[in-house]
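> Below are the sequence and a predicted model; questions follow.
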Amino acid sequence: MAKDVLAELVVREVRGMLQPYSDAELLDVTDGVATVRYRKGRHPDCADCIMTPDDLSEMLLSLFARKAPKVKELKLEVVEV
């Protein structure tokens, strides 16, 4: 599995917004497609405080476009934790 350094930096940036209740991990970047695992957690006091997969995808694609332009598509693997 190949990883792109710039894509990894983008995912690390987003991880800071998701933690401590959720997390994201860059699994692979191949042919312009980034595969990211989203461990969608639960906030004990605020269900709306957890980012939806659609919102996360939108944010990641926007950041990839600006900071990791080789990434053109996103495959988001959602795991409920």
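Okay, I see it. Numbers count the residues shown, from 1 in each chain.

> Could you use CA atoms for every contact and neighbour count after this?
Noted.

> Thought A68 was touching A34, still the case?
No - with contact defined as CA atoms under 8 Å, A34 does not count as touching A68 (10.3 Å).

> More neighbours: which of those two?
Set side by side, A34 and A68 show more neighbours around A34, with 26 against 19, by other CA atoms under 10 Å.

> Quickly find the element holding the more buried one.
According to DSSP states H and E, A34 maps onto strand 33-40.

> Sort out which residues of that strand are buried, please.
Using 16 or more other CA atoms under 10 Å as the test for burial, strand 33-40 gives 34-40.

> Comparison target below:
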Amino acid sequence: MSAVEEVVRQYNAIVEPEGGRIELLSLVAGVLRVRYRPGTNEACADCVMSADALRDIMQDTIRTLEPSIETVDVVD
């Protein structure tokens, strides 16, 4: 498993309890593209990670493990 696949797996473990899902779409020219389908949590709407927050924390993690990746692009 590559570092990118491992990070996607780890973040899926974070978003899955609310029914969320992250899918690796592509890695081209230093841009990692993932699809994010956020889940829901009626008791705590703020507990569901936003796409912007996911991008920011994934980008920090990925850059540490794979410096050639410059950007994480989160699409829905």
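That came in fine, so what should we check first? Computed from a predicted structure; not experimentally measured.

> Need the TM-score between these chains.
The TM-score (TM-score structural alignment, normalised by the length of structure 2) is 0.88; 75 aligned residues with a CA RMSD of 1.4 Å.

> Give the aligned range of the strand holding A34 of structure 1 in structure 2.
The aligned range for strand 33-40 of structure 1 in structure 2 is 31-38, by TM-score structural alignment.

> Give me the contacts around the matching stretch.
For stretch 31-38 of structure 2, the external contacting residues (CA atoms under 8 Å, 6 or more residues apart in numbering) are 15, 18-27, 48-51, 69-76.

> Of those, which belong to strands?
Mapping these onto strands (DSSP state E) picks out 21-27, 71-75.

> Among the residues you listed, name the buried ones.
When those are checked for burial by 16+ other CA under 10 Å, the buried set is 21-23, 71-74.

> Specify the angle between the strand holding A34 of structure 1 and strand 23-30 in degrees.
Going by axes from the mean of the first three to the mean of the last three CA atoms, to 10 degrees, strand 33-40 of structure 1 is angled at 160 degrees with respect to strand 23-30.

> mean shift of strand 33-40 of structure 1 relative to structure 2?
Aligned to structure 2 and superposed, strand 33-40 of structure 1 gives a mean residue distance of 0.5 Å (mean CA distance after the TM-score superposition for structure 1).

> Can you find which helix in structure 2 contains the most residues?
The longest helix of structure 2 (DSSP state H) is helix 51-65.

> helices or strands up against it?
Helix 51-65 of structure 2 sits against helix 3-15, strand 71-75, with contacts defined as 3 or more CA pairs under 8 Å, 6 or more residues apart in numbering; DSSP states H and E.

> Sweet, I'm off.
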